[in-house]
Each structure stands twice: as structure tokens, then as C-alpha cells.
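Chemist: what follows is a predicted protein model with its sequence.
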Amino acid sequence: METVTFAREYLCNYGFSVIPVGIDKKPLIEWKEFQRRFPTVKELDEWFSKDDVNIAIVTGAISDLVVLDVDGEEGIRSITENKLHIPETSMVKTGRGFHYYFRYREGVKNLTDYYPGIDLRGEGGYVLAPPSLHSSGVRYRWVRPLTKNLAEIPEWIIKRDTETKKKELNWVDDLLRGVESGRRNDSLASLAGHFFGKNLGFNETLSILLDWNRRNNPPLPDAEVIKTVESIYKREREKISLKEGKPDIELLFDDPLDIDNINAPFIARYLDIASSITDAPKDYHLGSILAVLSTVIGPNVSSPIMTGLTRKLKPNLYVLLIGESSLFRKSTALYLAVELLKKIPDCFGEDSKEEEKRYGLILPQSFSPEALLVILSKRDGRPSLLVKDEISGLLNAFRRTYMAGTKEDLIKLYDGDRIEQMTLGRGYIRICNPYLSWLSATTPDSFSSAFEDGDISSGLIPRFLVVYPDNHGWGKRIEIISDDLENFPGFSSLQEDIKKIYSYWEKNRVTYHLSERGLEIFNRLISKLETMIDKEPNLDKTLARIPWISYKIAMILQAVDDGLEISREEKDLIRDDYLLLAISIVNRFIPQTLKAIEIIGQSETNRVINKIIRYLSSEPKGRRDIMRKFHLTSDFTDKIRRTMIERELIDVKRAPNEVWRLR
């Protein structure tokens, strides 16, 4: 049987994700995406039609598979001496030992040298499969035939040192009850390090520790807790970067952004005023005002900078604010920036029989993908701003293949590409010169479910300026309603400036260029990105749009000054310091983008676990309380409990009533 036939059999009959590897066991492709998606038959035919290609099966959730690797005499001796029972299941003879195939249990990852000569391949791993050729010349073969009914993984494989668990449980449990003055800071640092070590995110850890702080006598100031947790978080991230050999993204460029002292007068003024109205993170205000400015500047501003395409680059932006509900005030920041547009006559369109006049600068809040294309066809060649307080509903609508309008159209609209479609309900739609900016918000949960891995490789997510800050507002009361904002000191002046910028660029046109030094700066940016991608190739798609987003922001910064008719000599030249500022702005958001990408496709199980961790942070809770709180079925609760125990997150007291307690 040919290798490609085996590969098809593993994929189609057994549901295994399969990848090609060499005789040295190294993948011949970038294989990480196949931990989340299955290859196509076409990909299999392409990979395995070549000579000297071995088959590897990706282990973990994607294939519902865990493999126990017993290597040589040392592994067999470990099984014998430790009296380890291996249930009867599908088994492969390898070059030097055996592979035992078991059904996957959630949370099981790779384990090396669990016992001498015994490894485990779970989430994040792969194993060679028959008829692969070992470097010794021996072919992998089935000793016990492959079956769809694999045995359950033995308990001894996932068991941990219970004494260590109890010791760890005791000190964490003691500290979580609250401490006296003199122990608060050390306890805070220890707990933060503990929770980050359990792979909890920044927001979950901060929420737990702010709640813990209220049980201290006396509590620390919240600002001190936040500062300490941020410091521990950065330290833990640096440890991971050093351990995994990953480049430090935040040090990619030379000049970190000082968001409190941005050298762009209009934006600096807006950040000051917005921050006096609400305590939303300044990152939100910065992202929101850039989206609004990209809209009012419009398509009459362009640059011939080489983008790999024949058209000129336009300054429109897609901006996405991510944060938990309420605490982060992302919607407040979003609508505050949008308020600046309300003095523009074209803001909402007119009550007119002529469709071209009916739609304004700000698009309607509710529409189908098909309707969006129709509206943009009526505003062809004019700027439009799509404002959505929650992005997930719109993206889910764009997934429906039976409707006109797909995610590919969102990419075309961003790039300014021509769109032509014949639809059943609306007839022929043509958009020759689209100009769409987009400002949206979402929660981490909605983001992880609305976007897919394919949205990275397609280039949709990399086109967004993603704003996902760690810090958030802490309860400043917002007393101003939108109708009164123009009476807030300085806000009306901002609105007038926005109106002036819009009017100027409606009548004027410019093609911006870089100076010689600016071109050197831009090429240095590209060179640094290439170096980083060489070290971390899987970031290729994620970082590919960074130069062009930076250039767009530089165009915006320059066009704001020109729209306000700030005097300067060379009207078509982007200032070098604006290009540097734009690069610093994008650099600030790269780690936030990568943080967001990490949660794409995160399972419902993980989302519920994070919520339960927060719920248990104050005190242990009963199983029934947990089920009622999160509306869980009994079977799903069992799955959650098993997973949290395996991840060493909780201990469970089963009698007389089941109680869950954080470790």
C-alpha cells in the first residue's frame, strides 16, 4: 500500500490529523495549524506523492489521540520494575520500541521521561505511523491493528505526586483567606506567580487578587495590587520568552511609545480630554481616534508606496477593541470618539428618496452582509465608518455562504479592491472605489468564537489594529451623557477640528511620499520584521501587514496637520517623526494582537474553567452551586471537574457533599 493511501486511511477512516515528516522525524511543513484543522485530501496527495516522506499523526484533541512511547529496553524495564499496567489497545512496533494508542483525555500534553524510556505524546505532539521508515532502516508496523475503539488512557500516566499537591494547596489556601499587614506584599507576589504559573491570564489573576485583597487586614490600595500584578506578569512573560527562545516582541523597535506624551497635537489633546471624561484605558482612546480620523481624511489621501499591488495605499483602518464587559469601558471609548463626527453634515445621511443621500458617513448599526455591500455601492468613492459595539454577530453573518458577502469581501473593502456581485434580492452590486474604516469592540470570549485560524492565514485579522490592554478602569463614575459632550471643556473644539479636517479633504487631494530618511526608517522596519519572522516563522501571516498599518497611521498623522492647515513647506511629504511615531504606535499593539490571537478557537471548556476559577477565588464552592451559577449540565460538569483536576487547578472533597477548592 502506498504512503498516500495510508495517509488517506488515517484521515478519512480514523479522523486523525496527518502531516508529512522526513527520515529525521522533522515536519516538512509548518504543522502547527494542523493541531486545529484537518488537512485536505488534496494536501495529502501533494505531500505524500513524493519519495522518502514519512507519515506522522498529530496527537491531542484534533485526533482524539494520546500515544505512550516506550523506547527500547530502558522503557520496558521501567514498565516491569514499576508494575505499570498497559491496557490492550492498538500498538505499533517502532524502530526501537512500541507505541500504544489511547483515547485522548482533555488537558493531557507531551511528557518526556515520565519514567526512564517512557514518553507521552498528547496535545502539541505527533508520532510517526506505519509504514514510516526509521533511521535504522526498520519500518513502523502495526502489532495490534488500528481500531476506532481505542482503550482509555491508564490512570498512572496522568497521576502526579499527591504530597506535593497537598503542600501547595495548603499555602495557597491559607493565603487566600487574607493576611495581616507585613505579609501582604510578599503574599501578593507569591499568589500572582502561582496563578500565572497555572497559565491563568492577566485579567483572571488580577480579578482574583483584587478580591483577595479585600480580605486582608487592612487591604492594600488597589493601585498597588494592580502595579504588583503587572510587574509579576511581565516577569513571567520574560521567563517564558527566554525558556522558549522567543523574540521579545516589545523590544522589536527602538522607541517605545509614551502614550501620555504623544507628539501629535490633535491626538494628544483628544487623549487628555477623553481621559478626563472616562477612565477607559488610553489604548482604547488611541485606537478609537485613529479609526475616526482615518474616516474623515478619506480616499483623497493616498501614497504610491509599494504594497505588492498596483493600487495606491489609502489611510483607512480596521480597529478592534477587546476587553471584558463593563470593567474595561471599551464601548465608552468607542462611542466617545464617534461623537466627534456629529457636527459633520454628512454624518448620518439625509431623509431622502435618493439612496445616494440616504446613507451617511456612519453606516447603519444593523444590516446583512448583502445590505452592507449595497450601502457601500451607494457611497462608492466616499468614506464610510462601520461602528459595531459587538463584532461577533456581523462576522458570523459573513460566514453564511448562501448570502452575498463573505469575509473575503471584508478584506477587499479594506484593500480598496473592486467588488462586483450578482445577487438574488438586490440585483447587480458594483463597488469600484470602496473606502471603509471599521471601529468595533468585543469581549475575549466573543473574539475567540467569532474568529477562526483561517482568519489569520487569509489576512483578515492581520489587517486589524487590535487593542487588548491588560489594565482597565476601576469605577470612576461617568456623569456625562452623549448629548452634553459638546459642553464638556475642549470637546466642542475637537468636533470643530474634525469637521474642518473632513471639509478640507473633501475638496483637496494629495499623494504622500517619504523622505530619503523616512524610506530608510521604513526599510529598517521591514528588515527587523523579516529577522523576527526568520526566528518565529509561524508569525509570518500575523506580522505581514505591520509595515502597511504603520504607513497608514503615518499618513493619518500627517493628513490631520494638513487638514488643519498647519503651515509647512513640503505638502506631499510625510514627516520623519510622524513615521517613527506611527511605528511606535503599532509596536505598542503587537503584543496585544498576539495575546488576542492566542485565544482564537479557545474551547467552551476553557472559557467555563476561567469563570469557575474566578468564582472559587473567594472560598470553596459546592458542585450544585457551580452548576446553578453557570447553568451546566451534569455531564459537562463532570468533564470540567476532571479537566481542572488534571490541570492541578482544584481539589475536590466528595463526601458528604461535593466541594471544589482552588489549589
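Modeler: Yep, that arrived.
Chemist: from now on I want contacts and neighbour counts done on CA atoms only, so please keep to that.
Modeler: OK.
Chemist: in what helix or strand does Thr605 lie?
Modeler: If you go by DSSP states H and E, Thr605 is part of helix 604-616.
Chemist: packing partners of that helix?
Modeler: Applying 3 or more C-alpha pairs under 8 Å, 6 or more residues apart in numbering; DSSP states H and E, one finds that helix 604-616 contacts helix 202-213, helix 634-646, strand 659-662.
Chemist: structure two is appended below for comparative analysis:
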Amino acid sequence: METQASKLTDECAWELYDRGFTVIPLGSPFETPPPYFVNKRFDGNKEKAQQEWPKQARVPWAKFQKVTPSLEDMDYWTASYPRANWAIVTGTRVIVVDADSEEAVQFMESGTIGRTPWKVKTGKGKHFYYAVNPNVEIRNSVNAHSKIDIRGLGGYVVAPGSTHANGNRYEWEYDASWVIDSIDDLPCLSEEDLQAIQQFNGRNVLNKSSQVKTNSPKPNPEVTGNLGFNTADYQPKASGEAVSEGSRNQSAVSLTGQYIASGTDLRTIKQMLDTWNTGNSPPLDPSELNTCIASTILTHLRKHPHDVIPVQPAPPEPAKASNLSLPDSGGMPGHLYDIPGVLGEVVQFANQTARRKQPALAVQSALALGSVVCGRYYKTDKGNFSSLYFLNIAKSASGKEHCKDVVEQILEASGYGRLISGSGYTSSGALFSELLHEPNHISIIDEFGKYLEGSQHKMNPHKAEAITRLVEAWSKCGSSLYPPVYSTMGMSKQAAEEMRKRCIKHPALTLLALTTPGTFYGALSPELVKDGFLGRFIVMESQLKRQVSSDPGLIEVPENITKWVATIRENLAGNLTSHMPPENKPAQNILVFEEAALQRLKALDQEIIQKMDELEQYGIEVLLGRTREKAMRIALILALSVDPFAETITRQVTGWAIDYVRYHDYYMVDTVVNRVGGSSFETQLKECVHEIEKAKERGLTLYEIGRNPSFSKMRGKERKEILDDICSRGHARLIQVAKPTGGRPRMAYVHANFC
């Protein structure tokens, strides 16, 4: 325990130092306090001294209230005190509110005090981190009778990574919905916040010991060219509001700050805040909303005088040179968000019920629903069925899981919950057994990247077999799927004969897989590309950043959608029931492609052949081998979406299907070219180059590389080989990078585009 704690606290100290915090060493709960501390401070009471020693500064630290410790200081401290706790000095760059009880934490998180995305779980409560307010000087306020202490000028707090005397660790607790790059981007405590804390403490603690100093407010300057409207017209209100209403203002400020930090232009910010405000009950007055936006922008520009907030979206960056002449993959074309027919209503329902909206993933949800509902009982005159595999890639906590809820909710509400299968298949036998039970079903696989990763592990050949059988099942919609041959020795003649007869006529399997970019691209291997598995998926990678969640309330599935599901299932050829035994070939409704639709498909075929020829040099032409087939399957679904009694597939729905599949397949080709090599080493190398490029001019230090998922799965020797190869090929360089906030420079690997 001591060795682990020692290692972790040293690493945390350097990490905090690199992030701009002023840190000093404290005592340690893993050692006995020195005699001077026990005798002079606690009159020989060893038990009490042991409780306080982990919070005691073990170096003179007054000067570090004004200056940052040097590298030599840090080297000496980490070497001299290997098991130390660490503290963050407050007042110059950061203010910390210390809520030391459950009641105090509840108050801080109730909305009365401005929210902050950086918190630390302590031994008894939480620390809440804020940036220093240039208009309010806050000194250290610690009082035995206070429920909440303020750590400002002249104070420090125990840093995350340290260990409390009771054995609890101090741990970061981040709010992922905020985009925070540095300490300076944290929100500030206002005078109203300080007064509210005083009232909670039940005494005028701050006036006695904090010595709050407020600069006289300056009128807002008239700023127009950089903002798009005159901020002088929207003066911030001087008085506070009730919590129920104040939370709206606070949320508006929070959202504006996040969008500014992410580089969003003002016009888009205004549109997004207006849309958000319509869902409030009641909405903020437009003038009041503009006040929140204007004051947030002015605060940001005051703190970051060199920043420029664009009024309109920046034009797209020119595409990188490529031999493939692939279309821009920066965002899905607008018309692809509008699915023809009832499935368009499914998209609307998905967006209305989402806590974090993902419109592109909602389209995938609707198509997956159509795929499983149409099942094995509808086909085109060219032999195409509706079964499809979908893959949704989005960041964690960004709303990708909602597509699963939408499909399940609609099937359950329509009375077809039995079409929902489990989350993935542990072996080829499991897949076959599930198809025997229900030849037409949907499997929704969460954490699909980890599923792929498991399938490539040498100790788990069963998942690899399941992948092979999934590839086969995709192509068997129009024929039969047979199980592996097993020995019938020891079986009765009747049992052996039944086993030989087992087969699945027209298996109709729909997959809806969910994953994060990191786990998916980390598991994506050349083998999965070349064996055609990836090419059978329609892959959608969301480009949206994480969003603050909303509460849409309880919304029932629209009756029009459930009626459509029932009509499709009950209108089966020959008045069949909706469940057919797997060994029986079902009769099917056949829809005929119009001649104009076939001409569109022929043009697509010619285009795809040309693209495949270009991709042959990369060995990934197989990625486009199923593009035409996928478009024809979607066209079948869309024709039934427009008219459940349709007999033809029109040029219009075929054109939409072609545009949709072509966009996503080309995007995936572009991604694979940039991120997957011809071998496992090349794939790893490309993924690591991508991670370094994402860090832009800031680069990645060795410390950060060791914690990056793309690098951390390697051993130290492998990581060094990858980094050496990246540098030798000219993809990146190890250089000294100056910190934008000052302090010692960092040695970091920086991509060649930013050197």
C-alpha cells in the first residue's frame, strides 16, 4: 500500500505542477509524525498528531504564495519525501471552497452557488475549485464554527492523489459537459456566492477574516464587431433571483462559456441558446438571455484579451491532398437527416426524447428499426432483403446510448419486443442458437470496440468464430444458414437426424452496435478490414461534442409509428403469422425497382468500381464491395416507410439510399486510409500519430502519452519503438513547448503540422 501510494502521489504532484498549480509537500498518513510535531503542537498526543500530520506543510511555504516552486524544488521534494501528501496553494490562481460535510456538499451542489466542473472528493466532503475573480479579493477563511471554509490568499488545500488520515483518497471529480483547458477557464465566485456561503454558515465569517475587496464595477464597453450585437444594450442585472429562475441564467452562462471554449462562433452560440431556451419553463426573456451571453463573452475577453470570437462559422479547411478524391467528411449532408416516410417520424421521436441530442445517430436508429421490422418477409425483385448492420461511434456520455432505447421502446410499444435479442454473441454457436429461436431479430451491442478487441484475443477464439459467422449471416438473407457439423456418435438415430435437418431459411439479423472512437479504432485491425466484416456495416461517427443533458420528460411512442410497425408485420405475404419456424421458407412480398431507380444504381456501380481500383494500392478495396447492396437494402426499407403496401421502389427513395450509404462508406474509407495500416504495427503507429495530431501545438508529454489509451496498452519498449518510428518518419518531433500560462516549458511530442 505504501509503495503504491508513494508512486501515485509523486506522479500527481508533477501532473498538478504541469497544469499550473503551485504545490508543496505535506506529511503522510503512511509514516509516524516527527517528535517535534507531536510534542510542540499536540503536547505528546500521538493519536491527534497522526490525524493532523497528513495535512501539515513540511517545508516553509509562505514565499510560494507569490512564486512558483522551481524544478529544483520539485526534484528535491519528490526525492526527499517519497510518501508525502501534497497541497495546492490557493489565492493567486485558484480559490477552493471546502465543504466538509454531506450537508455542506448538498448546499454547494443545490444551485445556490455557481457550479464548477472541477471538484475533489475528500475524506469527509468535497473541494470545489474556482478561478480567481479579478474584481473580488478573497483571503483564506477557516473557522472551527464554519460549515464551509474558503481557501483563498494565504491558504492551501490537500491535493487530489493524497490520502486522508482515515484512509480515503482525495480524487478528482470532473463534469465532462464542460470544456475546460486550464485553471483560468474555471468559473469565479461572485459576491452573491460569498454572501450565500456566509448565510449558510450562519455568521458573518467572511467580513471578519476574508477581507473581501471589491473593485468598483466598470460599465460594459460597447463591443459590436466581435460579437454581432451591442453588449451595452444588455447590462447585467445587479440583484439576484430565486433559485428556480436563477438556474436558467446560470445554465445559459455555463452553456455560453462551454461553446466559447470549444471555438463555436457567436451566431451559432446565439442560435443554440435560443433553441435551448424554448424548452425552459418559462423561457428566459430574450433580452435577459442576451444579457447572459454578453456578460459571459465580456468576461471571457477580459480574461483572454488576445482571443477573437468569430461572428460566423469559419469556412471549412481545405481537404488534405489525397489520391482517393474522396468527398469532404466533415459533416453529413443536410438532406440525409430527413428520412422519407414514417421512419422520418422515428427520427423526430428520437430527437424529442433524447437527453443529449445526436441527430445523425437518430437516423441510424430509425433505419435499424426499419431493418428488423421488415425482416425476412420483404425483398426486392433483385433479391435484396432489409437486414443491415449499423455502427454508431460517439464519445462517452454524449448520448449514443439513446438509439438503443428508441428501438427497444418502439418495438415494445408495438408488441414486438420478442424481436430484441441480447447484447452480442459469445460464440458462433450462440449466434446460431439465437437465430434458431428467432430467425428475425435485432442485437444491440454496447461497447462494440471491446467486443472486437475480445474477438482478436488468442485466448478467446469463440468470439472470433462469432465474427466469422456474422459475416456469413449478412450474405445469407436470401438462402440458408447451416450450423457447424458435430459428431452424432452416441446420439439416437432420431436425434442425429434432427440435428442434420437444422438450418435457418432466410436469416434476418439486424445489428446495431455502439462504441467510442478510442475503443473502436484501438481494436480496428487490418484483418477486420480485409475479411469484409467492416464493409458490411454502415458506420456513423458523430462529430458533435459532449452536451449538457436536458430533461425531455415522458413522451409516449406516437401512434402513427406503432401502427406502421403493426401494418408491416401483419401485411406479410400469404397472411402468415409474424413468427415462422426457422427451417421453413417464408413467402415474401416482392417490391420492384423502377427503371429510373435501376439507372441510379448502375451509375453508382460504375463509380464504385473506379473507387475500388484506386483503393487497391491500399489493399482495402473490399470496404466498398457491399456499397451497392447496402443502398438497395435501404431503398427497400424506405419504400415501405413511405407506403407499407408499396409494390415498387422509386427513384427518389433509391437516390436517398445511395447518398446515405455512399457518404458513410467513403467516410470510413478515408478514416481507414489514415488510421489503419497493412499490419498491426502500422495500425498502431497511425493511431498514435492521430492522437499526437489531436493535441495540436500543445503536443503530448511522455507523462500524457503514458496515460493515453492508444499508447498505454503497449509495453514500455513497444511504446519507445513506436515513438522513435513516428519521429524518424517525420510525423512528429520531440521539442520544448512553452506553456501559454507561463511556468517551465514542457518537452512534448508535437505533430509535424504544428511544429
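Modeler: Yep, that arrived. Bear in mind that the values here come from a model prediction, so they are computed numbers and not experimental data.
Chemist: quick TM-score on the pair, please.
Modeler: In this superposition the chains share a TM-score of 0.54, using TM-score structural alignment, normalised by the length of structure 1; 422 aligned residues with a C-alpha RMSD of 4.6 Å.
Chemist: picking up where we left off before, the helix holding Thr605 of structure 1 vs helix 634-646, what angle?
Modeler: 70 degrees (axes from the mean of the first three to the mean of the last three C-alpha atoms, to 10 degrees).
Chemist: so what angle separates the directions of helix 604-616 of structure 1 and helix 202-213?
Modeler: 20 degrees.
Chemist: got a list of contacts for the very next helix or strand once past helix 604-616 of structure 1?
Modeler: Following helix 604-616 of structure 1 in sequence order, the next helix or strand is strand 621-622 (DSSP H and E). By C-alpha atoms under 8 Å, 6 or more residues apart in numbering, the residues outside strand 621-622 of structure 1 that reach it are 657-661.
Chemist: one step back: from the helices and strands packed on helix 604-616 of structure 1, which stretch is densest packed?
Modeler: The highest mean neighbour count among these, using mean count of other C-alpha atoms under 10 Å, belongs to strand 659-662: a mean of 21.
Chemist: and the helix or strand hosting Asp274 of structure 2, which residues are buried?
Modeler: If you go by DSSP H and E, Asp274 of structure 2 is part of helix 266-278. The neighbour-count check on helix 266-278 of structure 2 (16 or more other C-alpha atoms under 10 Å) flags 266-267, 269-270, 273-274, 277 as buried.
Chemist: where along the stretch 101-250 of structure 1 do the strands fall?
Modeler: With DSSP state E, counting those that start in this stretch, the ranges of strands along the stretch 101-250 of structure 1 come out as 111-115, 118-121, 126-129, 141-144, 151-152.
Chemist: kindly report the same for the stretch 501-650 of structure 1.
Modeler: 510-511, 513-514, 573-574, 621-622, 650-653.
Chemist: ok, which of those strands comes nearest Ile599 of structure 1?
Modeler: Among those, strand 650-653 comes nearest to Ile599 of structure 1, with 22.3 Å by C-alpha to C-alpha.
Chemist: with structure 2 superposed, average distance for the closest one?
Modeler: Strand 650-653 of structure 1: mean distance to aligned residues in structure 2 after superposition is 4.5 Å, counting by mean C-alpha distance after the TM-score superposition for structure 1.
Chemist: what sits up against that strand?
Modeler: 644-645, 658-663.
Chemist: how about that strand: buried residues?
Modeler: By neighbour count on 16+ other C-alpha under 10 Å, the buried set for strand 650-653 of structure 1 is 650-652.
Chemist: what number of residues lie near the nearest residue to Pro552 of structure 2 once chain neighbours are set aside?
Modeler: The spatially closest residue to Pro552 of structure 2, leaving aside those adjacent along the chain, is Thr353, at 5.6 Å (C-alpha to C-alpha, 6 or more residues apart in numbering). Thr353 of structure 2 is flanked by 20 other residues according to other C-alpha atoms under 10 Å.
Chemist: what do we get in structure 1 for Thr353 of structure 2?
Modeler: Under the alignment defined by TM-score structural alignment, Thr353 of structure 2 corresponds to Ile277 in structure 1.
Chemist: please name every helix or strand in contact with the lengthiest strand in structure 2.
Modeler: Using DSSP state E, we find that the single longest strand of structure 2 is strand 508-515. Contact analysis of strand 508-515 of structure 2 by 3+ C-alpha pairs under 8 Å, 6+ apart lists helix 359-374, strand 389-393, strand 440-445, helix 448-455 as its packing neighbours.
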